[in-house]
Each structure stands twice: as structure tokens, then as C-alpha cells.
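Q: my questions are about this predicted structure, shown below with the sequence.
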Amino acid sequence: MGAAPALQELREVCQPQAKLASRNGEHWMGRLYMRRVSLRVTRHLVRTPVTPNQLTWTMVVCGVAAGAALLIPGVPGALLAVVLFQGFLLFDCVDGEVARWKRVTSATGVYVDRLGAYLADAALMAGAGFRAAQSGAGGWVSLGLATALGVVLLKASTDLVDVARARGGLPVSADDEATRPRSQGVAAARRIAAAFKIHRVTNGLEASLVLLAASLADPAVGGVGATRWVLVALAAVTWVMVPAHLLSILSSSRLR
């Protein structure tokens, strides 16, 4: 198989600064620590026959399994969901790094990557609904599924910008300036929301940590009371963001 490439050489090829610096292209956990871990995993994987698409499918499995893990009662299930979502992030980093090193790219890989992001976050919210309904209250399952739907709509509204631009004959917009709303009122609201970063809880990585904290608090509250309060908060934030995000897109220059 040959010697493993040096980390510095691998970093220059697999972790281009343009991607790492992108506000929308790199999760903050990736910048903070996961890229350091992923590079060491990639260093060994590039010497194997494994393909980027196989790694992307592994990412998808980790994400969906994280939602299923919440069906396990108590802290063990919530902790397993966190671990699996960290695996999701790891393989989300590794698949692209292996693709860049091997110079193998495909539309299939991009498609499965986006599909995985939808499925993972939706599965976690749905899993939270089933966890909250462990004492038999079926309405919590519906709330979890509604939150999952909201998360999917948030992601879809962002991805549909690229679809609309492509079908309208416009180039892909990579300029952050284009994402800024033209309306001063909408822009101010967007800055406030960004300052508090409350929108991050709609992402499965952050939501899994919040749900773990809730599982630790559940015994003190009684039953799954803390988990239920967290689910209500997740649903509220998600469904406030759905119309707000749509308004932000329509009032910006992204579709022009």
C-alpha cells in the first residue's frame, strides 16, 4: 500500500483554507477539533480501496442511527446519539478529504451528502419525539415529527437557492454579501439572531448535546420532563426560523 502521506502534505491537499474559512461550508465543530481528528483517519484511508461514496454512506448511517439511539431510555441512549453524531461529523469530513486526495468527485457523492444531512437531523428530532413520549403521550411523537419536518424545510430552502439559480441560468453564488437582506429591518433581525446563535439548536450536532443535557436533568424533574421542555423549545425555534429564513432569502440578493 505504500507509506502513509505526511500530515502536512495531506493538509495542503485535503483541507484547503477556502473551505475551512467558509461560513456556510464548515461546521464550527469541524474547525474547532474534528478536522484535526479527520486528517489522521484520512491518512490511513487513502491507502485503502475505500471510496469517498462509501464513506459518505457511512456518514448517513451514523446520522440516522443517532436518531434511533434516542429510543434507548435514559442517559445511555442520549449519550450514544451524541457519539454517533460525532461519527457523522467525522465521516462528513473524511469523505471529502479522501475525494480530494484521490481526485475523485461525483454528483452522486454530493447528492448523498446532502441527503444524509436531511435524514440525520430529521431522524434526531423524530427520535426526540419518541423519547418524550416514553410514558405513553402520543402527542409528543407528533411534535417530534413536526420539528423534523421544520428542519427539513430549513435545509431545503437553502439548497433550493442553488437549484433556482441553476435553472435561472445564474452562476453559483459564493459571495456572503449576497446573503445579506436588502431590508434594514430584516437585516437587523438577522444580526440579532446570529448574535445569540439560537439557530444552531436546529442542527443535529448541537441538538444531540442539548438532548443529552436534558436526559441528565430528567431524573431531577421526573420522568422525561426535561426532554419534553427541550423538544418544545426545539420545535419553537425551528418553526420560528422557517418563515424567518424564507423571508431572509427572498429579501436578499441570492436569487438575483
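A: The structure has been received and is ready for your questions.
Q: all contacts plus neighbour counts: C-alpha atoms, from now on.
A: Will do.
Q: now the spatially most central residue of the chain: closest residue in space, sequence neighbours ignored.
A: Nearest to the geometric centre of the chain sits residue 203, at 4.9 Å (Cα atoms, centre = their mean). For residue 203, ignoring the flanking residues on the chain, the nearest one in space by Cα to Cα, 6 or more residues apart in numbering is residue 121 at 6.3 Å.
Q: one more to weigh against that first structure:
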Amino acid sequence: MTRVVLLGASPGPDTSPTGLRLAALPGNPTVAERLRSQLASVDPQFATVQSGDVAAMLRDLADVADSATESLFIIPENSVVHDELIYQITKSKRGALALVAKEARFGTTEEAQEDNTPEDTGPEESVPIDEADPEIGRETVEGLLVRARVGKSRVVSVGTATHGVTRPNAVLLGPLHVSTRNAPVLAETCRELAAMAHTFGADDDLVQLIVFGLVRNGVSVGIRGRRDLFYRRVTTQEEVNEAGPEMAAINEDRARLNNAVKGADGFFTTYFVSTYSRFIARWAARRGLTPNQVTLISIVLGVAAAACFATGDRPWMVLGGVLIYFAFVFDCVDGQVARYARKFGVLGAWLDATFDRFKEYVVFAGLAVGWVVSGNGDDIWILALAAIGLQSVRHLLDFSFGAANRRRKPPSKLPTVPLDSPDDRDLRQALVRRKEERSQGLRGVLKMWTKAGKFRAVHWARKMIVFPIGERFAAIAITAALFDARITFLTLVIWGSVAAAYTLTGRLMRSLV
């Protein structure tokens, strides 16, 4: 569950959206009516922080955070937003996540640069960022002052009307997700901010102030852009009139469908399955098929493939290769149906994990039987058992490492600085020292290997070397259809052994840092 907190208008001019209507949407709802109906699906009894002076609003938010037993989703009441964007932000696994928009500057791209590397900017920004002086942001993006500095994945620092920030490059649009473990920090931060509210300016945004405090108190606030979805704060009917058609012009269903595909899949899955399986998933979801029913289709196809392999005849082996491929396709589709239709359950997760192994092992048995009935001898069972044993050990290591990781202490906090520090110099210097410390020893090796992933060839090589399920099913389908069971098992054992060694090495290194 998620605890939703609806923020009244930020300090400054009254921006209450009462009466502002989205004429482009069915029913001509007001901005407030539409947002409240959207939030009710997330939290039927969401909290509301009424408009008022900034200190009172911060104290009210602190009280909500104090009583929270789940993650918090904070959003201004004058927000026009897609349902799918709300869903994606509230499902974030980060300790904190903010929606941002980057300022367009000469020579920069939409992608943020590493914070401690110089940027290719215009003449007015020829000074490297390490030598730049903090400033009070005066530029605006979508009516919000540019007073945040963001890197590739998180907010580096935030300024206010009285707190300088080094080379600000983004605005905090509004939605903010804070995990349960950071709720106590949020409560404490809001009370500290309330005590120093007199130092803020009338143009300081409430969400900006919250993130300002969280970052200075050591919370890693991740960032995401709107991507292919819509979000905008509105303050006038003219802005509402612009926002309605803009939002309606974006295909929210396509974004939802794309989000149903896992972003961390392997090479084979990404290029030979997910390019079209998402459309099968949408078709299935719209006709009421459940993820578990799709899982059963995958199981039936896997068993049919094993039966084809068990004949040992070449035409049936080819058909078995085709069937095991589509068994994997529907194995992907069941998860995509769950994410697209938002139908999740413990039974479904258990079925998916369990019968993935069942399909593999029954296919191994079918291949071995087919080899024997073709008169090639029964020594193939040694290879079959080796493949089963190796894959079983790999899965045991995967699940045990995952369980151990969940019990690990949370990551160490980022450096902290006093909230009344006039700029972010001390914070940035502390971040540089932290970066240098984390670039030594095993941690440095792991970091270097992680950075190497920015090269596509390295990225996909790392994905393939671990021999994920997509590559395994592809190897079975291709080698069984074109060669024979012996080649299939040798491929599985050799590639699987390399994958096990690579994975075990990486996990041992991560366990030691």
C-alpha cells in the first residue's frame, strides 16, 4: 500500500485549481476532481495538507510521515497527470524518487552528465563545474524556479531563495515518492524546515523545500523524467486548456504496454520476444485471460516440445524447437499480462518460478529419451543429469543470494550538511571524497565494471554471459532442431559452467565490499 499526501498550493500567490476545468476530458472535470479520483485508486483515504503558511504545511506533513506505515506519495493538488505515471512512481523501489524536468541549455542533452565531470556548455558556462560558484536560481521551467542540480540518477543538491546551489539544471515538478524506511527522516526534516521557514522566500516551492531538506539529511533522492507520459502543474485556465489536449494526445496505453516489459531482460528476450510479445499480452488481457492461464499455456507448450524431442526424429525435433521457443514466449507474456492488467498474486509468482524449472527439466528428459530411442546409447543421461544438476545449483545460488541481499542492512546514507548552510560547497566536497573512497579496492573494480556497461557491446555481453532463461531456451531450440541432444547438453553444461563461475565471482566480490 501507499499513503498518498495531497499538497495544497505552495507558498506564494494562490494557485488553487478550484473551478479550473479540463474541458478536453470526458465529463469536463475540475483539476482537483480528476486528481482526487485518480488518487483514490491508490489510497482511498489519502491525507490532505491544506494550503497555508509554509511552516504549518511542513508540520502537517511531518505528522503524516510520523504515522505512516507504508511508503508516501506526495503530490501538489494542481497537478494534471496520467494514471500510468502515478502508478510507475508509486511502484518505485528507490528510497526516494522525484519527478524532474531538466533545463534546456546550449550544448547539453536531455541526458544528465555525471555530476563531477565538466559539461560541454556555452561560453557563459565555460568554467568547469568543480570550480563554479553556487548561485540562487532565477531561471524558470514550466513556472518553477531552476534551483536543483541533478546528475544521472539522483538529485545532487537543491537551493532555495537563500541557499545557493552549484550550477542548477533542473526543476522538481511535484510528485515525490518516499519509502517507508525514509518516512522518519522525512518527518524530522519537515520539522527542521518548519523551524527555519522564515529564511525561505515567497517563491520557494514546497516540494523543492522538502527535497532540499532530504538531500541535506543524507537521503538519496532518485530522479525520473516524464518520458512518454504527461505531468504538469497548472495555475490558470489557460494552462489547463493547454494541458488537456497535450495529455490526450499522448498514448497512455502504449506507455503502459511498454512498461509491462521488463527493462532488464537479456539479449534474446529483448530482440526476439519482447518486440511482439507485449501485443499478445495486451490482446490476452483485454479478453480476460489471467496471468496464471497464460502460464498454463506455456507449460502445455513446454510439455509438447518435450514429447516431440522424445521421438528422436528430425522433423519432430524441429517442431520441438519451435514449440519450446513459443513456450518461452508465453512465459514472458504471463508476466507482461500481470504488469499490464496489474494482476499480481503470490500463486502466480510461485507458479511462474516453479514451472520455469519444470519446463526445462522435462525438456531435458525428452531430449535424453529421444537420443536413446534413436539407438544412440544411454550414456546421454550423464550429460542430462549434469545439465539438470548445474542448473539446479545455479538457481539455488540465485535464490539464496537474493534472500541474503534482502536481509542486508540498507545502503549507507549520503553525506549530510546542516540545513542552514548557505550553499552546497560542503556537500559537494563531501560527495567527491565519498566517490574517491568508493573507487578503491574491490568496490573500485566493481564500479569500473559497472561503468563499462555504458558500451552496448559490453552491456549485452554481460547479459548473455550469465546464460539467462531466454538464452537457455534459445540454445535448446536451435541446437535440438539443427543438431542433436548431445550438442544441446554440451552447450548447456559448458555455457552454464562459465555463467556459474562469472556469477559466483561477482557475488563473492559484492559480499565482501
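A: Happy to help now that I have it. Note that the structure is a prediction, hence the values are computed from the model and not measured.
Q: quantify their similarity with the TM-score.
A: Comparison of the two superposed chains (TM-score structural alignment, normalised by the length of the first structure) gives a TM-score of 0.69, and 219 aligned residues with a Cα RMSD of 3.4 Å.
Q: if we can go back for a sec, what's the matching residue for the residue nearest to the centre of the first structure over in the second structure?
A: Matched to the second structure by TM-score structural alignment, residue 203 of the first structure sits across from residue 472.
Q: work out for me the element that match sits within.
A: helix 469-482 (DSSP states H and E).
Q: do residue 238 of the first structure as well
A: Using DSSP H and E, residue 238 of the first structure sits in helix 225-250.
Q: what's that helix packed up against?
A: With contacts taken as 3 or more Cα pairs under 8 Å, 6 or more residues apart in numbering; DSSP states H and E, helix 225-250 of the first structure sits against helix 107-132, helix 139-167, helix 184-196, helix 204-221.
Q: and for whatever residue of the second structure lines up with residue 130 of the first structure, the neighbour number?
A: Residue pairing (TM-score structural alignment): residue 130 of the first structure is matched to residue 369 of the second structure. Residue 369 of the second structure has 21 neighbouring residues, counting by other Cα atoms under 10 Å.
Q: any chance of the helices and strands packed on helix 225-250 of the first structure in a markdown table, plus distance to residue 233 of the first structure?
A: Shown next, in a markdown table, are those (distance: least, Cα to Cα, whole Å):
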| stretch | distance to residue 233 of the first structure |
| --- | --- |
| helix 107-132 | 12 |
| helix 139-167 | 10 |
| helix 184-196 | 15 |
| helix 204-221 | 11 |
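Q: follow-up on the earlier one: tell me the angle of the helix holding residue 238 of the first structure relative to helix 107-132?
A: Between helix 225-250 of the first structure and helix 107-132, the angle comes out at 140 degrees (axes from the mean of the first three to the mean of the last three Cα atoms, to 10 degrees).
Q: tell me the buried residues in helix 225-250 of the first structure?
A: By 16 or more other Cα atoms under 10 Å, the buried positions in helix 225-250 of the first structure come out as 225-228, 230-232, 234-235, 237-239, 241-242, 244-245, 248-250.
Q: repeat that for stretch 260-273 of the second structure.
A: Within stretch 260-273 of the second structure, the residues that count as buried by 16+ other Cα under 10 Å are 260-261, 265-270, 273.
Q: in contact with residue 226 of the first structure, which residues?
A: Neighbouring residues of residue 226 of the first structure by Cα atoms under 8 Å, 6 or more residues apart in numbering: 214-215, 217-218.
Q: that one and residue 214 of the first structure, how far apart?
A: 5 Å (Cα to Cα, to the nearest Å).
Q: could you do residue 48 of the first structure as well?
A: As for residue 48 of the first structure, its distance to residue 214 of the first structure is 41 Å (criterion: Cα to Cα).
Q: now swap in residue 47 of the first structure and tell me
A: Residue 47 of the first structure sits 42 Å away from residue 214 of the first structure, going by Cα to Cα.
Q: ditto for residue 157 of the first structure
A: 29 Å.
Q: so between these two, which is more surrounded?
A: Legend: neighbour count by other Cα under 10 Å for residue 157 of the first structure and residue 214, higher for residue 214 (23 against 16).
Q: residues touching that one, list them.
A: Here residue 214 of the first structure is in contact with 226-227, 230 (criterion: Cα under 8 Å, 6+ apart).
Q: which residue of the second structure sits opposite it in the alignment?
A: With TM-score structural alignment as the criterion, residue 214 of the first structure lines up with residue 483 in the second structure.
Q: now residue 120 of the first structure
A: Residue correspondence to the second structure (TM-score structural alignment): residue 120 of the first structure is matched to residue 359.
Q: so what's that match up against?
A: 299, 302-303.
Q: repeat for residue 206 of the first structure
A: By Cα under 8 Å, 6+ apart, the contact list for residue 206 of the first structure reads residue 200.
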